[in-house]
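A.B. asks: show me the folded form of this:
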Amino acid sequence: MLSQQTEALKVSATEIKEWLVSYLADLLEIEPEQINVETTFARYGLDSSVAVVLTGDLADWLGKELELRVVWDYPTIASLSQHLSDESIAV
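C.D. replies: Model (predicted):
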């Protein structure tokens, strides 16, 4: 369990950003280059059910629990990535 928590500490904002870009590109069936990290998730058509799945998948990848509303509190890839990396460092 400790190794998973330690692993979570090493995830950078850039790595989270890349994961989210890839995730959204797959979900929307577009090229990653078409994803703008400053565009809101809502603009990409994410509704609450998709946001819940995304949050769960992201939490699994990070190895830690996330509040379901995190996607709405940090509504862009850039802001969410930065928030999550700051949280990881602060743990």
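A.B. asks: CA only for contacts and neighbour counts going forward, please
C.D. replies: Will do.
A.B. asks: show me where this structure has helices.
C.D. replies: Secondary structure of the chain, counting by DSSP state H: helices at 2-9, 13-28, 48-62, 70-73, 77-90.
A.B. asks: quick one: the third one to helix 2-9, angle?
C.D. replies: Think helix 48-62. Using axes from the mean of the first three to the mean of the last three Cα atoms, to 10 degrees, the direction of helix 48-62 lies 120 degrees away from that of helix 2-9.
A.B. asks: for helix 48-62, which outside residues touch it?
C.D. replies: Contacts of helix 48-62 with the rest of the structure, by Cα atoms under 8 Å, 6 or more residues apart in numbering, involve 8, 11, 65-68, 70-71.
A.B. asks: what subset of these is buried?
C.D. replies: 8, 11, 68, 71 (16 or more other Cα atoms under 10 Å).
A.B. asks: following up with a second sequence; could you model it the same way so I can compare the two?
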Amino acid sequence: MSIEQNGLRQIDEEKLREWLVSRAAKYAKLDDAEIDADTPLSQYGLDSVSAVALAVDLEDEFGIVLGVDTLWKYPTVNLVVEMLLSTPQRSQRD
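C.D. replies: The predicted structure follows:
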């Protein structure tokens, strides 16, 4: 499955999941293998500052713009991936 909406380049589901795990690990100061995609990111110590940084990274890497509260509504990597793949995305690059 991939995102191909609103002119965004195609994004592979597994690549997106791996990328999110890697970024979450970076902000939590953990190894990628220590991040479970079904565990709330807040349990790894990610706070609002790191959530905003992660959202900015996601926009920079994929052109996907997330609302400030998105990572609280979808608190795990897998929930974020599912939301991104099922929701039309808007890009400021359009």
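A.B. asks: farthest pair in the buried ones among the contacts of helix 48-62 of the first structure?
C.D. replies: Comparing every pair within those by Cα to Cα identifies Val11 and Leu68 as the most remote, at 19.7 Å.
A.B. asks: about what we covered before: which among the contacts of helix 48-62 of the first structure gets closest to Ala90 of the first structure?
C.D. replies: For the contacts of helix 48-62 of the first structure, the nearest to Ala90 of the first structure is Ala8 (11.2 Å; Cα to Cα).
A.B. asks: got the contact list for that closest one?
C.D. replies: 62-64, 88.
A.B. asks: turn these into a markdown table, columns for neighbour count and distance to Glu15 of the first structure.
C.D. replies: What follows is the contacts of Ala8 of the first structure, written out as a markdown table (neighbours: other Cα atoms under 10 Å; distance: Cα to Cα, whole Å):
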| residue | neighbour count | distance to Glu15 of the first structure |
| --- | --- | --- |
| Leu62 | 20 | 10 |
| Gly63 | 17 | 14 |
| Lys64 | 13 | 15 |
| Ser88 | 20 | 12 |
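A.B. asks: re earlier: so which of the helices of the first structure is nearest Val37 of the first structure?
C.D. replies: Val37 of the first structure sits nearest to helix 77-90 of all the helices of the first structure, at 4.8 Å, using Cα to Cα.
A.B. asks: who are the packing partners of that closest one?
C.D. replies: helix 2-9, helix 13-28 (3 or more Cα pairs under 8 Å, 6 or more residues apart in numbering; DSSP states H and E).
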